[in-house]
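Chemist: sequence below, structure please.
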Amino acid sequence: MRIHHLNKVAALLAVMAMLAVMPAMAVEQGATPVWITATGIDRLDPAADTSNLVPSPLQAEQGKASPRGFSPGQLLTALANQFMDIRYQRGGRKPSTGFDCSGFVRYVFKLGVGVELPNTSAMQYKSGTEVARNDLRSGDLVFFRTRGKRISHVGIYLEDGRFIHAPSSGKRVSVSSLSEPYWSRRYAGGRRPQVLAGHEMMATPNQS
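Modeler: This next block holds a predicted model:
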């Protein structure tokens, strides 16, 4: 079953509305990816195997303008925002125990789109596609060198230079800016995980 063949998938705004009321602490590892339940794909054919699906934009009918499609990047950032203020915990991998930076990123991608990223920020940096700072999109990963020359921190890019992350011991999941001196000096680059590559939002052009 391919997502772009499903003409009953809910629009992105409906997905965002559902995520906005989702209790952050009610989700745990192993749950069905949020994008599957939020879009209702699992209800279209309850017997279908959705374990290997990854989100794709809706395809426009031939000869018609492209509709607003499903954006995994925006879904991921909406989901990440649900975990604001979860405490930092070194080695933490879920909300009930707290997160470290790479654990936070892995949890959001696993729960949101069913993709398992590498365990550490350094390994995550080596995967995906390199993205220039000016080309960052929602859901991309941003990396930093906070301990010498090696990659040691990661966050999820939101928009307008902002990113969400689990900062360090004694702090909580929060939003920071790439323009802040501390993060600007330590910025190492951006990466687009494979699940996001090629999945740009498809918006319907304004008709005059």
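Chemist: contacts, neighbours, all on C-alpha from now
Modeler: OK.
Chemist: how close does residue 124 get to residue 95?
Modeler: 20 Å (Cα to Cα, to the nearest Å).
Chemist: any idea which residue is closest to the centre of this protein?
Modeler: By Cα atoms, centre = their mean, the chain has its centre lying nearest to residue 76, at 2.8 Å.
Chemist: residues in contact with that residue?
Modeler: By Cα atoms under 8 Å, 6 or more residues apart in numbering, the residues touching residue 76 are 108-109, 112-113, 138-139.
Chemist: one more pass at 7 Å, please.
Modeler: Residue 76 makes contacts with 108-109, 112, 139, as judged by Cα atoms under 7 Å, 6 or more residues apart in numbering.
Chemist: and the furthest pair within the residues you listed?
Modeler: Greatest spacing in those, by Cα to Cα: 112 and 139 (10.8 Å).
Chemist: who's more crowded, the two?
Modeler: residue 139 (29 against 26; other Cα atoms under 10 Å).
Chemist: go ahead and confirm the more buried one touches residue 156.
Modeler: Yes. Applying Cα atoms under 7 Å, one finds residue 139 in contact with residue 156, separated by 5.7 Å.
Chemist: what segments of the chain are helices?
Modeler: Secondary structure of the chain (DSSP state H): helices at 12-20, 34-39, 41-44, 72-81, 101-113, 121-125, 181-186.
Chemist: before we compare anything, build this one as well:
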Amino acid sequence: MYGTSIVPMFHHALPALLVCLALSACGPLPGRPPDAPFRTEVPPPNPRGLDVAIFALGLVETGYRFGGKNPESGLDCSGMVSYVFDQAAGLKLTGSAAEIARKGRPVEASRLRPGDLVFFNTRNQSLSHVGIYIGDNRFVHAPSTNGKVRADRLNQGWFASRFETARSYFD
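Modeler: All right, here's what the predicted structure looks like:
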């Protein structure tokens, strides 16, 4: 039910996701002053990154479980990332959020693309939480609060002040 067949089901959402990506340059990101000039040279989205973002959106409302690695039993943040990257892009990203961060290429927050990973300090511990960037300053993640996978904004709310870094696994 949650295999790669979910990706084609969400390709109808691709135009909307691309619009969100185009609009994502319109809002400030963490660590960027609100009056700083916008970059106009944002790299184009990677097709595999788009697949990852779309697949992650399909998991919204999936239950949370500490140590969870699949939607049937529940997902935690690193389990969700591992599952999505394996199913949607054929990439094996395993381990904790910190271990996953060490395997990626650093990306400036102003150059995030769908499918990049965003990392947070949520327990007074560096790189303790991870989510998947989907465009428009939004990311999908599996927080322990509220018990479900959800989408949040990078530049608003509790996670905005806890953003640490971003990584890419494409290109």
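Chemist: quick check: TM-score for this pair?
Modeler: The TM-score (TM-score structural alignment, normalised by the length of structure 2) is 0.73; 136 aligned residues with a Cα RMSD of 2.2 Å.
Chemist: export the helices of structure 1 as JSON lines, with columns for distance to residue 168 of structure 1.
Modeler: Below are these laid out as JSON lines (distance: least, Cα to Cα, whole Å):
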{"stretch": "helix 12-20", "distance to residue 168 of structure 1": "26"}
{"stretch": "helix 34-39", "distance to residue 168 of structure 1": "27"}
{"stretch": "helix 41-44", "distance to residue 168 of structure 1": "37"}
{"stretch": "helix 72-81", "distance to residue 168 of structure 1": "17"}
{"stretch": "helix 101-113", "distance to residue 168 of structure 1": "8"}
{"stretch": "helix 121-125", "distance to residue 168 of structure 1": "13"}
{"stretch": "helix 181-186", "distance to residue 168 of structure 1": "13"}
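Chemist: so which of these comes closest to residue 88 of structure 1?
Modeler: helix 101-113 (8.1 Å).
Chemist: show me the contact partners of the closest one.
Modeler: With contact meaning Cα under 7 Å, 6+ apart, helix 101-113 of structure 1 is reached by 29, 31, 33-35, 54, 76, 79-80, 91-94, 115-117, 119-121, 153-156, 165-167.
Chemist: same question, stretch 129-145 of structure 2
Modeler: 20-21, 23-24, 53, 56-57, 64, 75-78, 80, 97, 113-122, 148-155.
Chemist: in it, which residues are buried?
Modeler: 129-143 (16 or more other Cα atoms under 10 Å).
Chemist: how long is it from one end to the other?
Modeler: End to end - Cα to Cα - stretch 129-145 of structure 2 spans 12 Å.
Chemist: how close does the nearest residue to residue 18 of structure 1 once chain neighbours are set aside sit to residue 44 of structure 1?
Modeler: Spatial nearest neighbour of residue 18 of structure 1, chain neighbours left out: residue 38 (6.6 Å); criterion: Cα to Cα, 6 or more residues apart in numbering. Residue 38 of structure 1 sits 12 Å away from residue 44 of structure 1, going by Cα to Cα.
Chemist: so between these two, which is more surrounded?
Modeler: Using other Cα under 10 Å, the more surrounded residue of residue 38 of structure 1 and residue 44 is residue 38, with 21 against 12.
Chemist: separation between that one and residue 77 of structure 1?
Modeler: The separation that residue 38 of structure 1 has from residue 77 of structure 1, given Cα to Cα, amounts to 14 Å.
Chemist: just the strands in structure 2 please.
Modeler: 69-70, 74-75, 105-106, 117-120, 129-135, 138-141, 150-153, 163-168 (DSSP state E).
Chemist: include distance to residue 48 of structure 2 when you put the ones you listed into TSV, please.
Modeler: Putting these into TSV (distance: least, Cα to Cα, whole Å) gives the following:
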stretch	distance to residue 48 of structure 2
strand 69-70	20
strand 74-75	22
strand 105-106	16
strand 117-120	13
strand 129-135	12
strand 138-141	16
strand 150-153	20
strand 163-168	11
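Chemist: and of these, who's closest to residue 15 of structure 2?
Modeler: Proximity to residue 15 of structure 2 (Cα to Cα) singles out strand 129-135 among these, at 12.2 Å.
Chemist: what stretch of structure 1 does the closest one fall on?
Modeler: Counting by TM-score structural alignment, strand 129-135 of structure 2 lines up with residues 153-159 of structure 1.
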